[in-house]
Each structure stands twice: as structure tokens, then as C-alpha cells.
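coordinates for the following, if possible.
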Amino acid sequence: MPVSPIPTRRWLLAAIVSAFALPVHAAARPPLVLAAASLQESMNAAADAWAGLGHERPVLSFAASSALARQIRSGAPADLFVSADEPWMDAVQKAGALAPGTRTAFLGNRLVLAARANDRRTVPLDRAGPLLAAIGQGRLAMADPNAVPAGLYGKAALQKIGAWDRLAPKVVRAENVRAALALVERGAAPFGIVYATDARASTRVRIAGMFPAASHPPIRYPVARLKTAVSPDAEPFRRFLISARGKAIFARYGFTPL
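Got it, this is the predicted structure:
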């Protein structure tokens, strides 16, 4: 009696479906998020909130936006990129690495002069004189003013008030804004230019002055999904970050929702 071919066809179909399902299963991992160093506390809080909704907690990697953008353009796989400025997101977009229609600027910040917590001086930052007098023969910590967003904003502000040429030789350049903050915390520099949220995150520094918003380009944090994204939660987590609920988390850490 001949054997019916139907079970064989069913087995073959099941095998094909299983084979195609393997990559999908392998890709079912939490999103890998490359985020600006200044977002450490707030992005961790957002990841915790996302996990609290029943999702796997995103994997977070923090560094200067410039370093992260270079990694992405070199082919590093990731799901989301959150930059501390628009130009580095522009660079990633020009490289063709962004998923179309997913770029959104969702946060703002302020630029401040940080001092050690026990230094009670207040430094007006609408002109060069008070800052030059406060620094004297000391040093000024900054993220790299030629590449890192916080450094670029800081250089623009110092140029605007006419202090850059005299302060440039005194600048201690750090790889990112948190490294600049650490120099002030350790006393390696009496002052540092950081974001208001960075100063707020440390109990070892205080804000000695705030740069006028008009002294530098607007500080805007864009987020985008990358074309290399494979996590099924990549787009949902991006949408969570830019939602009212997500922005409220960042607002608690001093960011301004856009």
C-alpha cells in the first residue's frame, strides 16, 4: 500500500518554517541603545521604567556622541542612537545609517560652569571678565571642544563672550562631558563647562554660573532608530522615550522636554 505524501510535505513545510523562524528568534533581544554620556542617570531610569512595563531591559552604552557616531559609521551594530547634538546625528544620517522617519529631537539642556561643592563663588557668564578673573592661573575642564557636543557648545559660548582666545591654553580637554565633570570633582580643575543635568547629578560640584542660552547653539538631543536595528523592541522603546511618559522621566533629571 503506497505511503501518502501528505505527512512528508507537512514535515517539509514545518522544517522550512522552523528554519526561517530561527533568525527571528535569535534577533529577539532587548534593544542596544548608544546614548550620549550626559544621559547616564536619566536613560537608566527610562530603561528601568520600560522593564517595569514587562519588557526586557534595554542594553545601554554611553560615550561622547562623537565617538558613538564614528562607531555607527564604521558599522557597529546597534538599535537606537541618542545624540547630545544635531550635527552628530546629521553625520550618521548622511552616512545612510538611520531608519527613515525615526529621527526626533525630544530633549533640551542648559550649559553651566561647575565648581567644587565647597567653592561658593558665583561667576556671571554674560561677559569675559568675571570668568577670566575666577580662573586666574587655574585650568578649565571641558569635553573636547573640537568634537564632543558639550565642548562644541562650550567653545561657542566662550567665543561669544570673548573669552575663548585667552582661555584656550588653559583648557583641560576630556573625552566626554562626564570626564570633564570628574576633573572638577577631583579638584584637577577649579571649574568645568558641563550641562546643567551633569552638575545636578553630582553631589561634589555646584553650579557657579549659567551661560546665556543665546551664547551657543540650542542644546537639542535627537533620537533615531538605526538601520542595523534587529530588536523587536527597538521602535517601541524609541516611541516610549519620545512619549509624554518618557519625557517626564528625563524632566525629573533636569532635561527640558521638547
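
CA only for contacts and neighbour counts going forward, please
OK.

show me where the chain has strands.
Along the chain, the stretches classed as strands by DSSP state E are 32-36, 59-63, 80-82, 104-108, 111-116, 140-143, 171-174, 191-195, 205-210, 220-225, 256-257.

relative to residue 93, tell me which of the ones you listed wins on proximity.
Closest of the strands of the chain to residue 93 is strand 220-225, at 9.4 Å (criterion: CA to CA).

ok, back up a step: select, out of the strands of the chain, the one closest to residue 96.
That would be strand 220-225 among those, by CA to CA, at 11.8 Å.

tell me who's in contact with the residue nearest the centre of the chain.
Nearest to the mean C-alpha position of the chain, counting by CA atoms, centre = their mean, stands residue 36 at 1.9 Å. Applying CA atoms under 8 Å, 6 or more residues apart in numbering, we find residue 36 in contact with 62-65, 68, 82-84.

ok, now how distant is it from residue 16?
Distance, residue 36 to residue 16, by CA to CA, to the nearest Å: 42 Å.

same check on residue 22?
10 Å.

ditto for residue 194
From residue 194 across to residue 16, the span is 55 Å (CA to CA).

between the two, which is the more surrounded one?
residue 194 (29 against 11; other CA atoms under 10 Å).

who are the contact partners of the more buried one?
Per CA under 8 Å, 6+ apart, neighbours of residue 194: 111-114, 142-143, 150, 154, 177-178, 180-181.

OK, contacts around residue 231?
So residue 231 contacts 27-32, 79 (CA under 8 Å, 6+ apart).

of these, grab the buried ones for PyMOL.
Buried residues among these (16 or more other CA atoms under 10 Å), as a PyMOL selection:
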select buried, resi 29+30+31+32+79
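
another for comparison:
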Amino acid sequence: MYVLVAMMLVFAAGCGNSSDSKSDSQPSGAASGSSDTNVSNTTPAKRVDLTISAAASMTDALGEIEKSYEAAHPNIELRFNFGGSGALQKQIEQGAPADLFLSAATKNMTPLIEQNLIEEGKELTLLTNELVAVVPADGKAAVAALEDLDKAEVKKVAVGIPESVPAGNYAKEALTNAKQWDALQPKMVQAKDVRQVLQYVETGNADVGFVYKTDALTSQKVKIAFVVDPASYSVIEYPIGVVQATKHPKEAEDFYDYLQSQASLDVFIKYGFTVPK
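Okay, here's the model as predicted:
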């Protein structure tokens, strides 16, 4: 009897140990470990706003480039600050936020480089342009050369402010070389940027205006009266550069590189710019 009871106790103990052992062999946290494998560690790319200070004459081309670039880079928002290159230069010198600068003249980029406000090795001449004189598409004044600006029917001649608008400075050079700048002062209407010059001619507030070829091609309300002799003014170059103070250097450099891609250059050419060789 005692032997039978003892055997039963040993058997029960053995079953208990076997159950504990099986339980211990179960991996700890197996259920939670299984669910962890279904959790993605990928986080969406952080949105970045890039501010591009650009010459007003680049408005249309950059508008098209903006669409294609943002479609390929959904986390990037391009914000353009268009204006006269001289005014944009001053803004950058005074600490206004900007990640890239696209100027319509080297004279507005060079001071920024000299002040170390442009990233070293991240600036170059991207494009070139031409200066033309435009008149209203339905204009009656016969204008075919600089000399025609003296005619009585030409009452207003629009130019960008030479000190801050490169197109205005190029026009001043050409008119000075033709010995007409001083004589035409009573007729002069100055504008804050080249697009305002275009607008003055479109609305009939000026009989003639000096703009870039690229601006003239964007409007059906004006026509090119004549192409200004390129020998009479400095070469029109468009330098671009990454601003030293950018808070998004990688994204700024990526867009800087994209502007040099064939896809971007094709857009610029479409709008009348030329690519330096």
C-alpha cells in the first residue's frame, strides 16, 4: 500500500516537471515578436521648403521646372522670390532667407561670392540671353532701331531701373554707346524689374520697352521691334549659386544640380534662353 502511494507521488511529480519544462521552452514574448515583424520602420521624408531668389525673367521657365521637380520630389516645396537681380542681391546681403540665387547678371553674383555668401564651388554660369526692344502688338509707331526712339510718336520708353535691374543696365549701356541715354531721359519710364517693363508695353503705358528675348516670347500683346546689337552691351549671363546660409544644403545642392540637367536646360531653351558652350 505504502509502495503504491509512493509510486503515485513520484509519477505526479514527474508530470508536473514535464509540464514546467515544456512551458519554459516556449520563446518569451513570441506573440509580441511576431507582431513586431509587421510594423514598418519607414518614416515619411520630412517636408523641406526651399526658397529660390531668381531674376524675374526666369519666371515662366522656372514655373514649368517647378512642376516636374516637385512631382519627382514630393517632400520638396519650391518657393520662388522673383525680382530684379540687384534687389535680390541686397536681400541676401541683409540676411533674407534664401537657399539658391539665380541672377540675370554676374555683377550681382560676384559681390556675394566675394563676401562668402555663396557656397564655394557651388556657383556657375547657367544661361545667356539677348536684349530686344518690344512695342505693343497693335502699335502704330514705326520703330526698327535705336535711332527711331527720337521720333515724336514715341512718347514713353520703358527700362528697368539700371542700378537694380540688369536688363535696364544693359539697355543703358546700349543707349549710352549710341549717345541717346541722356537725350531720351524726358521719355524714360523706369520699372522695378523686366516683367514690369513688359507690362508697361502690354498695357500701352509705354510705346517701347527694353526686355530680354525670353520675356518678349512669353507675351502675345507685344512684338519684337528689333534686336539690340549685342556688341553694344555686356554679355548677358545668368549665374546661379547655392547660398552659404541655407538651412537645407543637401536639398539646395540637389536642386542646383537639377537645374543643370538636360531636362531643365531643354525647358530654358524652350523659353528662349541659350546655354553657354
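
what's the TM-score once they're superposed?
Laid over one another, the chains give 0.84 as their TM-score (TM-score structural alignment, normalised by the length of structure 1), with 230 aligned residues with a CA RMSD of 1.7 Å.

what residues sit buried inside stretch 58-76 of structure 2?
Neighbour counts using 16+ other CA under 10 Å place 58-62, 65-66, 69, 76 of stretch 58-76 of structure 2 among the buried residues.

just the ones of the residues you listed in helices?
59-62, 65-66, 69 (DSSP state H).

could these go into JSON lines alongside distance to residue 6 of structure 2?
Output for those, formatted as JSON lines (distance: CA to CA, whole Å):
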{"residue": "59", "distance to residue 6 of structure 2": "98"}
{"residue": "60", "distance to residue 6 of structure 2": "98"}
{"residue": "61", "distance to residue 6 of structure 2": "97"}
{"residue": "62", "distance to residue 6 of structure 2": "94"}
{"residue": "65", "distance to residue 6 of structure 2": "91"}
{"residue": "66", "distance to residue 6 of structure 2": "88"}
{"residue": "69", "distance to residue 6 of structure 2": "84"}
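
and those residues, which is closest to residue 185 of structure 2?
Of those, the one sitting nearest to residue 185 of structure 2 (CA to CA) turns out to be residue 59, at 29.0 Å.

which ones are touching the aligned residue in structure 1 for the closest one?
The alignment partner of residue 59 of structure 2 in structure 1, by TM-score structural alignment, is residue 40. Listed by CA under 8 Å, 6+ apart, the contact partners of residue 40 of structure 1 are residue 62.

and residue 258 of structure 2? What does it align with in structure 1?
That one, residue 258 of structure 2, aligns with residue 240 by TM-score structural alignment.

which position in structure 2 pairs with residue 80 of structure 1?
With TM-score structural alignment as the criterion, residue 80 of structure 1 pairs with residue 100.

check residue 124 of structure 1 too.
Match for residue 124 of structure 1 (TM-score structural alignment): residue 144.

look up how far residue 214 of structure 2 lies from its match.
Using CA to CA, residue 144 of structure 2 is found at 19 Å from residue 214 of structure 2.

got a list of what the closest residue to residue 193 of structure 2 other than its chain neighbours touches?
Excluding the flanking residues, the one nearest residue 193 of structure 2 by CA to CA, 6 or more residues apart in numbering is residue 84, at 4.8 Å. Contacts of residue 84 of structure 2 were listed using CA under 8 Å, 6+ apart, and they are 55-56, 164-166, 192-194.

so how far is residue 165 of structure 1 from the aligned residue in structure 1 for residue 84 of structure 2?
Structural alignment (TM-score structural alignment) places residue 84 of structure 2 against residue 64 in structure 1. Distance, residue 64 of structure 1 to residue 165 of structure 1, by CA to CA: 25 Å.

residue 86 of structure 1 too?
Computed as CA to CA, the residue 86 of structure 1 to residue 165 of structure 1 distance reads 26 Å.

then residue 106 of structure 1?
Going from residue 106 of structure 1 to residue 165 of structure 1 by CA to CA gives 33 Å.

looking at those two, which one has more neighbours?
residue 106 (20 against 11).

that one matches what in structure 2?
That one, residue 106 of structure 1, aligns with residue 126 by TM-score structural alignment.

surely that match and residue 236 touch.
No. In this structure residue 126 of structure 2 lies outside contact range of residue 236 using CA atoms under 8 Å: 11.0 Å.

list residues touching both of the two?
Counting by CA under 8 Å, 6+ apart, nothing touches both residue 126 of structure 2 and residue 236.

so what's the match of residue 106 of structure 1 up against?
Listed by CA under 8 Å, 6+ apart, the contact partners of residue 126 of structure 2 are 237-240, 260, 275-276.

want to throw those into JSON lines with distance to residue 176 of structure 2?
What follows is the contacts of residue 126 of structure 2, written out as JSON lines (distance: CA to CA, whole Å):
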{"residue": "237", "distance to residue 176 of structure 2": "20"}
{"residue": "238", "distance to residue 176 of structure 2": "23"}
{"residue": "239", "distance to residue 176 of structure 2": "25"}
{"residue": "240", "distance to residue 176 of structure 2": "28"}
{"residue": "260", "distance to residue 176 of structure 2": "35"}
{"residue": "275", "distance to residue 176 of structure 2": "28"}
{"residue": "276", "distance to residue 176 of structure 2": "27"}
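
top of those by neighbour count?
Of these, with other CA under 10 Å as the count, residue 240 tops at 26 neighbours.

that residue -> structure 1?
Aligning on TM-score structural alignment places residue 240 of structure 2 opposite residue 223 in structure 1.

if I look at the closest residue to that match other than its chain neighbours, how far off is residue 64 of structure 1?
Nearest in space to residue 223 of structure 1, with sequence neighbours left out and distances taken as CA to CA, 6+ apart, is residue 82 at 4.3 Å. Applying CA to CA, the value for residue 82 of structure 1 to residue 64 of structure 1 is 10 Å.
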